[in-house]
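**Q** below are the sequence and a predicted model for it; my questions follow.
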Amino acid sequence: MLTGMCINAQSQRIVPISKDKQDKIDQLEELYKMAEQKNELSKAASALNQITYIYWENGRPDKAIETFNRVIPIYEKQNDLENLHKIYSNIGLIYLDMEDVRNAKQAFVKGVQVKRRMGDKKGISSALVDLSYVLALGKEYQEAITSLEEAMKIALEGNFETLLPSIYNQLASNYTNIGNVKKGEEYRQKYNAIKEYLATQSMKGEYQEREQKNLAEIRKSQAEVRATELEMQLKQLVFEEKQDSISSIVRAKEDSLLQAKRLDSLQKQNILLLEQEAQLKEVEIEKQKALQDFQRLIIYSVLGGLALGLILLVVLYRSNKSKQRANKELAEKNNVIEQKGIELQEAFDKIEEQNTRITQSISYAREIQRSLLPPKEALRK
């Protein structure tokens, strides 16, 4: 919450950014661009937030606000309401540093709206308290009281006792500022009462914490005593075992000699087996080599046969192509001859038809001549 915050009027002056800070900003801008291209929204927001704090801490509140406003769409897209509320709160604080109460109020109003979207009752109450502080700075006392009364109602319903001192204190101040001294004194008494109550609760918590620590120390001491007893019992058992183990050591040595002989015999057998395995491996290797040579021979034979077959196929293909070309040429020539024969037949038919016509004409002329000339007997007379 904002109670007790100081406003620095000097922060309004524009301060140049040092070279190393500007280099850092440039690097973060590059990171932001890369993250934005990869759609890595969280990384993009983180880079911009770092830029903002550099501007804020180095006397450039205007650039800080500008950069914060670039972060807002990212958190909106992610639906990251918690961080969105923080952004609006930070923007409001920067405006308060700049003594721009009007814009600070707008930022804190948006912060309240975000908390309402979240459904966070305690957060809504706290955001309303912050807003009322800004409203009071702008001498909007009645609006501040309205905001505080809503915050108080939520705090009482939700049993958010830690918010009540700030609410009562601001209500007392605002009622006094509007001239309602009685109401102001009433809330001042409530403020003192809740402060005393919370202090008592805090003392109870501290007492319970001390009691728990004392109980823990007692249990720790008991555990240490028990551990000491167990250690003594363990040492006694170890001593007894040492006494019993002397005779067993002698027996163990005798057994170990027999075991050593057995191991030696087993090692010799293992060596013999290894030699036999080596010989078998050599024979197997020779077999593998012979098999590989045979496989190579088969492969080469198959490849040679395939090559010969391929050559034969090429020869047959070319021969077939030549025959096809010759047949095609012959067919074309036959077509030409056949066409010529057809043409000759047509010419012959025309000549025959003409001959027929000529013959018919001659016959017709003879008939006409006969009809015109007198008979031969008459000519002879």
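**A** The structure has been received and is ready for your questions.

**Q** from now on I want contacts and neighbour counts done on CA atoms only, so please keep to that.
**A** Noted.

**Q** which residues in this structure form helices?
**A** 19-37, 41-57, 61-78, 81-97, 101-118, 121-137, 141-158, 164-177, 181-372, 376-380 (DSSP state H).

**Q** dump these to a markdown table, plus mean neighbour count and distance to residue 11.
**A** Listed next are these as a markdown table, based on neighbours: other CA atoms under 10 Å; distance: least, CA to CA, whole Å:
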| stretch | mean neighbour count | distance to residue 11 |
| --- | --- | --- |
| helix 19-37 | 15 | 18 |
| helix 41-57 | 19 | 9 |
| helix 61-78 | 18 | 7 |
| helix 81-97 | 22 | 6 |
| helix 101-118 | 20 | 14 |
| helix 121-137 | 25 | 18 |
| helix 141-158 | 19 | 26 |
| helix 164-177 | 22 | 26 |
| helix 181-372 | 12 | 33 |
| helix 376-380 | 8 | 157 |
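
**Q** redo those as a markdown table? Include distance to residue 8.
**A** What follows is those, written out as a markdown table (distance: least, CA to CA, whole Å):
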| stretch | distance to residue 8 |
| --- | --- |
| helix 19-37 | 22 |
| helix 41-57 | 13 |
| helix 61-78 | 12 |
| helix 81-97 | 5 |
| helix 101-118 | 13 |
| helix 121-137 | 14 |
| helix 141-158 | 22 |
| helix 164-177 | 22 |
| helix 181-372 | 28 |
| helix 376-380 | 162 |
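
**Q** try this one next to it:
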Amino acid sequence: MKKFYFLLLIFILFEIKDFKSQEKNPISKEQKNRINKYEKLVVKLKKENKKNQVANNLNKIAFIYWDTENFDIALKYFEKSLIINKEIGNTNAIKLIYSNLGTMYSDLNQLNKSLDYFKKSLKIRQDIGIKDEIAKGLIDIATVLTSLEKPKKAIKVLEEALIIAKNLNANKYLRSCYSLLSQNHELIGNKNKSYEYFDHFLVYERFLQKKDFEEREVLFKKKLNKELKKVETKIQIAKKENIEKQEEISNQKKNLILKEDSIIKINLENILKQKAIDNLNKDKELKKAISEKNRMVRIV
């Protein structure tokens, strides 16, 4: 049963690799614009003798072509960058370019070239002395040796990488080491060792899958909470706008009522004034009539 799972894993890994090698990505308009931008910067920076920045922009162009499976062009740009970085003695950049070239030649199934570049990268890593990077470099070499079906050499390299990975407690490196050790012991017919390492591989594989799931879950919850806050903010703004609108309508109603009251008051005042005038006129007419009557009486 364990052998079945092991063979299934190998089959899946090769299927993924085959699918990737067949997959082609056209260069998008946005990528072309970026390439043109970096090309112009390279010309400008060369004139200014800013070699480090020239190399960085050449790397950026190389990565775009690599992402779109234009390997030949990508290789040329990495090689141009490599020459400049050697001129200025940028060891860290040289190490990374060697590693990139090793990976790219592995993708192209040019395994001997891939191995050469990974070895060059490892040499620099060992000179620098950072254990994490040394372990990574050893695993890269062991992966190519496994593909070249050189299991004994691969096992020797992996045993060195495994010691470093254990000291660092580097779970991802431990998973890779146990997986490759299982494969290579299978190739030399050491079934028991192969199963033993495969069991170790499964432990780390499950652990890292669980960890990855938990990290994704945390990120998802953060993203969800962020979106919920945005929605809540929009709701609060809408509520505020609605309250303000209601207040505006209420104020308009109050103003209208006040206006109506004012008009009624003015009309009432006008009516009272007119009535007073009318009463005054009537009083005058009455007095006039009485005066006229008295005059007539005196005449008689």
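**A** Thanks, I have it. Since this is a predicted model, take the numbers as computed values, not measurements.

**Q** about what we covered before: of the helices of structure 1, which approaches residue 9 of structure 1 most closely?
**A** Closest to residue 9 of structure 1 of the helices of structure 1 is helix 81-97 (CA to CA; 6.6 Å).

**Q** so the closest one corresponds to what in structure 2?
**A** The aligned range for helix 81-97 of structure 1 in structure 2 is 91-107, by TM-score structural alignment.

**Q** the matching stretch vs structure 1, average distance?
**A** In the superposition with structure 1, the average deviation recorded for stretch 91-107 of structure 2 is 2.3 Å (mean CA distance after the TM-score superposition for structure 1).

**Q** so what touches that stretch?
**A** 21, 71, 75, 78, 82, 85-86, 111, 113-118, 120-122, 124-125, 144 (CA atoms under 8 Å, 6 or more residues apart in numbering).

**Q** among the helices of structure 1, which is nearest residue 6 of structure 1?
**A** Across the helices of structure 1, closest to residue 6 of structure 1 is helix 81-97 (CA to CA), at 7.8 Å.

**Q** so what's the gap between the closest one and the chain middle?
**A** 29 Å (CA atoms, centre = their mean, to the nearest Å).

**Q** next, the angle from that helix to helix 61-78.
**A** Here the directions of helix 81-97 of structure 1 and helix 61-78 differ by 160 degrees (axes from the mean of the first three to the mean of the last three CA atoms, to 10 degrees).

**Q** now do helix 81-97 of structure 1 against helix 41-57, angle only.
**A** 20 degrees.

**Q** just want the angle from helix 81-97 of structure 1 to helix 101-118.
**A** Using the same axes, to 10 degrees: helix 81-97 of structure 1 against helix 101-118 is 170 degrees.

**Q** quick check: the closest residue to residue 171 of structure 2 other than its chain neighbours vs residue 172 of structure 2, distance?
**A** Among residues not flanking residue 171 of structure 2 along the chain, residue 204 sits closest, at 6.6 Å (CA to CA, 6 or more residues apart in numbering). If you measure residue 204 of structure 2 against residue 172 of structure 2 using CA to CA, to the nearest Å, the figure is 8 Å.

**Q** cool, residue 277 of structure 2 as well?
**A** Taking CA to CA, one finds residue 277 of structure 2 at 106 Å from residue 172 of structure 2.

**Q** show me what residue 174 of structure 2 lines up with in structure 1.
**A** Matched to structure 1 by TM-score structural alignment, residue 174 of structure 2 sits across from residue 164.

**Q** tell me who's in contact with its match.
**A** 152, 155, 191, 194.

**Q** surely the last one meets residue 165?
**A** This means residue 194 of structure 1. Yes. Counting by CA atoms under 8 Å, residue 165 is a contact partner of residue 194 of structure 1 at 6.2 Å.

**Q** related to what we said a few turns ago, farthest pair within the contacts of residue 164 of structure 1?
**A** 155 and 191 (14.0 Å).

**Q** which residues touch the aligned residue in structure 1 for residue 40 of structure 2?
**A** Counting by TM-score structural alignment, residue 40 of structure 2 corresponds to residue 30 in structure 1. Contacts for residue 30 of structure 1 (CA under 8 Å, 6+ apart) come out as none.

**Q** distance check, residue 30 of structure 1 against residue 39 of structure 1.
**A** 14 Å.

**Q** do residue 150 of structure 1 as well
**A** 40 Å.

**Q** and what of residue 151 of structure 1?
**A** 39 Å.

**Q** ok, now residue 176 of structure 1?
**A** 53 Å.

**Q** same deal with residue 118 of structure 1?
**A** In terms of CA to CA, residue 118 of structure 1 sits 25 Å off from residue 39 of structure 1.

**Q** what is the equivalent residue in structure 2 for residue 115 of structure 1?
**A** Using TM-score structural alignment, residue 115 of structure 1 sits opposite residue 125 in structure 2.

**Q** repeat that for residue 68 of structure 1.
**A** Under the alignment by TM-score structural alignment, residue 68 of structure 1 pairs with residue 78 in structure 2.

**Q** contacts only, for the residue nearest to residue 171 of structure 2.
**A** Residue 204 of structure 2 touches 171, 172, 174, 175, counting by CA under 8 Å, 6+ apart.

**Q** ok, now which ones touch the second one?
**A** By CA under 8 Å, 6+ apart, the contact list for residue 172 of structure 2 reads 204, 208.

**Q** how about the one 3 residues further on?
**A** For residue 175 of structure 2, the contacting residues are 200, 201, 202, 204, 205, taking CA under 8 Å, 6+ apart as the criterion.

**Q** just give the nearest non-adjacent residue to the last one, would you?
**A** Setting aside the residues directly before and after it, residue 205 of structure 2 is nearest to residue 175 in space (CA to CA, 6+ apart), at 6.3 Å.

**Q** how far away from the center of its chain is the helix or strand where residue 282 of structure 2 lies?
**A** Per DSSP states H and E, residue 282 of structure 2 falls inside helix 191-299. Taking CA atoms, centre = their mean, one finds the center of helix 191-299 of structure 2 at 40 Å from the center of the full chain.

**Q** distance of residue 70 of structure 2 relative to residue 84 of structure 2?
**A** Distance from residue 70 of structure 2 to residue 84 of structure 2, by CA to CA: 22 Å.

**Q** apologies, that question was intended for residue 153 of structure 2.
**A** Taking CA to CA, one finds residue 153 of structure 2 at 34 Å from residue 84 of structure 2.
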